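Asks: My questions are about this predicted structure, shown below with the sequence.
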Amino acid sequence: MTHNTKIDFIYLSEQDMIRAGVTDMPSCVDTMEEMFGLLYHGDYRMAGPNNDSHGAMVTFPEHSPFPTMPKPTADRRMMAMPAYLGGNFCTAGVKWYGSNIANRDKGLPRSILMFTLNDPDTGAPLAHMSANLLSAYRTGAIPGVGARHLARKDSRVIGLLGPGVMGKTSVAAFIAVCPQIDTIKIKARGQRSLDDFLTWIGVTFPQIVNVQVVDTLEEVVRGSDLVTYCSSGEVGDPNAYPIVKREWVKPGAFLAMPAACNIDAGMEQADVRKVVDNTGLYQAWFHELPKPAHHCVPVIGVRFMDMIAEGSLQPEQVEDIGKIIAGDAPGRLNDEEIILMSVGGMPVEDVAWGTVVYRNAIERGIGIKLNLWETPVLS
């Protein structure tokens, strides 16, 4: 019996990814919603003993005898994020990236990412693709999925901290699901990112007729129907993370936090609903990290885990968005309800969106075909 042992795969550059639809935010939101359904029903696997780990990270010591070893500067890490996703996707993959906030001084993104998509049966590569846009859009789409199910339908005002890449994609996702949005309030760290965002919003979403640049977190939050914090910074002291105070929050607001965030005692109260993208992800983080875990991973869902450990929050008070999407838990209960959602980021999201973009590329003849081998030398 003869076997066809030839393996080809495609390489997709960033421009190839754009041509294959990686920046189609409405489609990305729909894809992430489908992914959450599979997540809720268990048709997935990620790393770690509970199959919910964010990934495996390489970190660097403060003091090393090796002069060429990287120093642990801000946001310095290298990480692999593997996953399998079933359903209509039925693919596996891994995102690999290096991150260093000092990259910005070199004109580079903070993180440089690549994604490899694989056949889950043989492990053969299907595609190797540029993943900065892939990752940015799947991350931004998650607040959009949350807003579709948890924001007020008449939401008009977005409050945004951090108008960088994540800020842009989160705003795009909000607009994809809340068509009445016409106002954005923005707090930025630097003038360059602010100017770039303002140009982008004017060209991309002309329906935004009111853009306000504000100076404080209170101004970002107060009066906003949708709030998202998307700024990066030093990790370690939660008191230095951007905070949300209950007195600032409008009744009926939906807050989606894909970056560093802290909350005051008022926001910790039980009448503020607390939603996460996947409880297992935060449990895995909590298991892996020193305590309090929020000192190590700054997303607010990790604070929820610390609160459970402290006894100030009951486990059942942390809700999964997948359960809400599946209809096994209620969405927004009333127009006054305040809902806070944590967005941690998961490799199943990369697999889902990467699979859609790969299939688009194959259908449209996009990418460079590369040969792994005709017949393996060792088998």
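Replies: Okay, I see it. Residues are numbered from 1 along each chain as shown.
Asks: Only C-alpha atoms from now on, for both contacts and neighbour counts.
Replies: OK.
Asks: pretty sure Tyr241 is in contact with Met257, am I right?
Replies: No: contact criterion CA atoms under 8 Å: Tyr241 and Met257 do not qualify, at 12.0 Å.
Asks: who has more neighbours, those two?
Replies: Met257 (25 against 22; other CA atoms under 10 Å).
Asks: The more buried one: what's it in contact with?
Replies: Listed by CA atoms under 8 Å, 6 or more residues apart in numbering, the contact partners of Met257 are 143, 227-230, 299-300, 340-343.
Asks: Can you tell me, leaving aside adjacent residues, what's nearest to the spatially most central residue of the chain?
Replies: The residue lying closest to the centre of the chain (CA atoms, centre = their mean) is Thr139, at 2.7 Å. Nearest residue to Thr139, sequence neighbours excluded (CA to CA, 6 or more residues apart in numbering): Gly345, at 6.3 Å.
Asks: ok, now how distant is that neighbour from Ala136?
Replies: Distance of Gly345 to Ala136, computed by CA to CA, to the nearest Å: 10 Å.
Asks: Distance from the chain centre to stretch 247-265, please.
Replies: With CA atoms, centre = their mean, to the nearest Å as the basis, stretch 247-265 stands 17 Å off its chain's centre.
Asks: again with stretch 174-183
Replies: Worked out by CA atoms, centre = their mean, stretch 174-183 lies 19 Å from the chain centre.
Asks: same deal with stretch 97-114?
Replies: Taking mean C-alpha positions (CA atoms, centre = their mean), stretch 97-114 and its chain are 17 Å apart.
Asks: Please spell out which residues along it are buried.
Replies: Within stretch 97-114, the residues that count as buried by 16 or more other CA atoms under 10 Å are 97-102, 109-114.
Asks: ok, structure two:
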Amino acid sequence: MKTLLLKKEEVRSLISMKEVISTVEEAYKAFNSNQVVQPDYIGIHLPPPRGEIDFKLSYYMANEVISMKASSGGFNDNPAVHGVPSGMGTILLFDGKSCALICVMDGSLITGLRTGAAGAVSVKLLARKNSRKVTSIGTGNQARMQIRAISEVMNIEEIHAWDNSPDTLAKFKADIEGEFGIPVSMASSKKTAVELADILITTTRGKGTLVEADWIKPGTHIVAIGTDQQGKQELDPEIFRHAKIVNDSTSQCAEKGETWHPLNAKIITYDDIHAEIGEILLGEKPGRENDEEITIFDSTGMAIQDNTTAEKIYRNALGNNVGSFFEFL
């Protein structure tokens, strides 16, 4: 059986952000419809100055595809020392009926795309309809992905951004204003930026509280992206006390996500978690119910998102004769 190989630029050409938002919505609904087999993902932290590598596996009954992704990040010395990016990814797709390997593709773009799309899905369901101001705490690649995705589902009028690196912050401002024409204000403090937010995005590798509870105004929607491993943290756990809490996967978020911190501090219990986002998409639970609610979407990232997105790219590649085939035998 032949296996399709898709390189990074080929992957980039084969899917749009709108399509990714759709594949992520499909993934969330599938997860909460008992159509997904998704073991707990495995993460390995390597000795400093190296970072971490995660392995995520899923089987989706509807498309009969098994996906496996290896994704690394935080290898900051890589460009200078090894001549490769600080974060990389590879996705393998297997036919669910035969377990034959049908595709090998670069996965570095997919992680960013589907994580950005996850934030956009949460904005559709949980942000106030009159939201116009976005604040980004952190201004790296994922912050850009969040803006690209969210701009597909709402009209962003202004962005307030904070980063502990002035150079990174200035580049974010130049890039976003150049790509979207949306004015970006470089905040002098996290507090100032957060207080202005209709939608707050956190995309750092923080290991402590970056956002305090008393900075959050009523009606804010928080997209918590950065915490996906034990030891990471971005939000004051007190924010959760009076918020509507939505997870991608509660089992993951309670173990490795931002939700772990208020659970561990006994600020909330499992009963205080409102829903998984797939339940809202399926109409089983409500999204935002009034303009005063503080809503939190805690996203740790799920293998089924990689599955549905990568399968769409694979089908697009076949339909457009993109990529090259090889055989192991």
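Replies: Looks like it arrived, so ask away. These numbers were taken from a predicted model, which means no experiment stands behind them.
Asks: TM-score for this pair?
Replies: The TM-score (TM-score structural alignment, normalised by the length of structure 2) is 0.91; 321 aligned residues with a CA RMSD of 2.0 Å.
Asks: can the contacts of Met257 of structure 1 go into CSV with extra columns for distance to Asn334 of structure 1 and neighbour count?
Replies: As requested, the contacts of Met257 of structure 1 are arranged in CSV below (distance: CA to CA, whole Å; neighbours: other CA atoms under 10 Å):
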residue, distance to Asn334 of structure 1, neighbour count
Pro143, 19, 32
Val227, 18, 29
Thr228, 21, 28
Tyr229, 24, 27
Cys230, 27, 24
Val299, 26, 24
Ile300, 23, 28
Leu340, 15, 24
Met341, 17, 27
Ser342, 20, 30
Val343, 23, 22
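Asks: Strands along the stretch 101-250 of structure 2, start to end?
Replies: 101-106, 133-137, 158-162, 184-186, 199-202, 207-211, 221-224, 233-235, 244-247 (DSSP state E, counting those that start in this stretch).
Asks: Please identify which of the ones you listed is closest to Gly51 of structure 2.
Replies: Closest to Gly51 of structure 2 of the strands of the stretch 101-250 of structure 2, according to CA to CA: strand 207-211, at 13.8 Å.
Asks: Show me what counts as buried in that closest one.
Replies: Quick answer for strand 207-211 of structure 2 (16+ other CA under 10 Å): 210-211.
Asks: Show me what that strand is packed up against.
Replies: Judged by 3 or more CA pairs under 8 Å, 6 or more residues apart in numbering; DSSP states H and E, strand 207-211 of structure 2 is in contact with helix 190-195, strand 233-235.
Asks: Show me the contact partners of the shortest one.
Replies: So that's strand 233-235 of structure 2. 202, 204-213, 224, 226-227, 258, 261.
Asks: and if we set it to 6 Å?
Replies: For strand 233-235 of structure 2, the external contacting residues (CA atoms under 6 Å, 6 or more residues apart in numbering) are 206-211, 227.
Asks: again, but for the longest one
Replies: With CA under 6 Å, 6+ apart as the contact definition, helix 190-195 of structure 2 has outside contacts at 160, 162, 187, 215.
Asks: Counterpart of the first one over in structure 1?
Replies: Same thing as His160 of structure 2. When structure 1 is aligned by TM-score structural alignment, His160 of structure 2 is paired with Lys185.
Asks: Check the spacing between the residue nearest to the centre of structure 1 and Asp328 of structure 1 real quick.
Replies: From Thr139 of structure 1 to Asp328 of structure 1 the distance is 24 Å (CA to CA).
Asks: Same check on Ser224 of structure 1?
Replies: For Ser224 of structure 1, the distance to Asp328 of structure 1 - CA to CA - is 29 Å.
Asks: The two: who's more crowded?
Replies: Ser224 (26 against 9).
Asks: OK, contacts around the more buried one?
Replies: Here Ser224 of structure 1 is in contact with 157-159 (criterion: CA under 6 Å, 6+ apart).
Asks: ok, 7 Å please
Replies: Residues counted as contacts of Ser224 of structure 1 (CA atoms under 7 Å, 6 or more residues apart in numbering) are 157-159, 250, 253.
Asks: how do those residues look in structure 2, which are kept?
Replies: For the contacts of Ser224 of structure 1, the aligned pairs still in contact in structure 2 (both residues aligned by TM-score structural alignment, their matches' CA atoms under 7 Å) are 157-159, 253.
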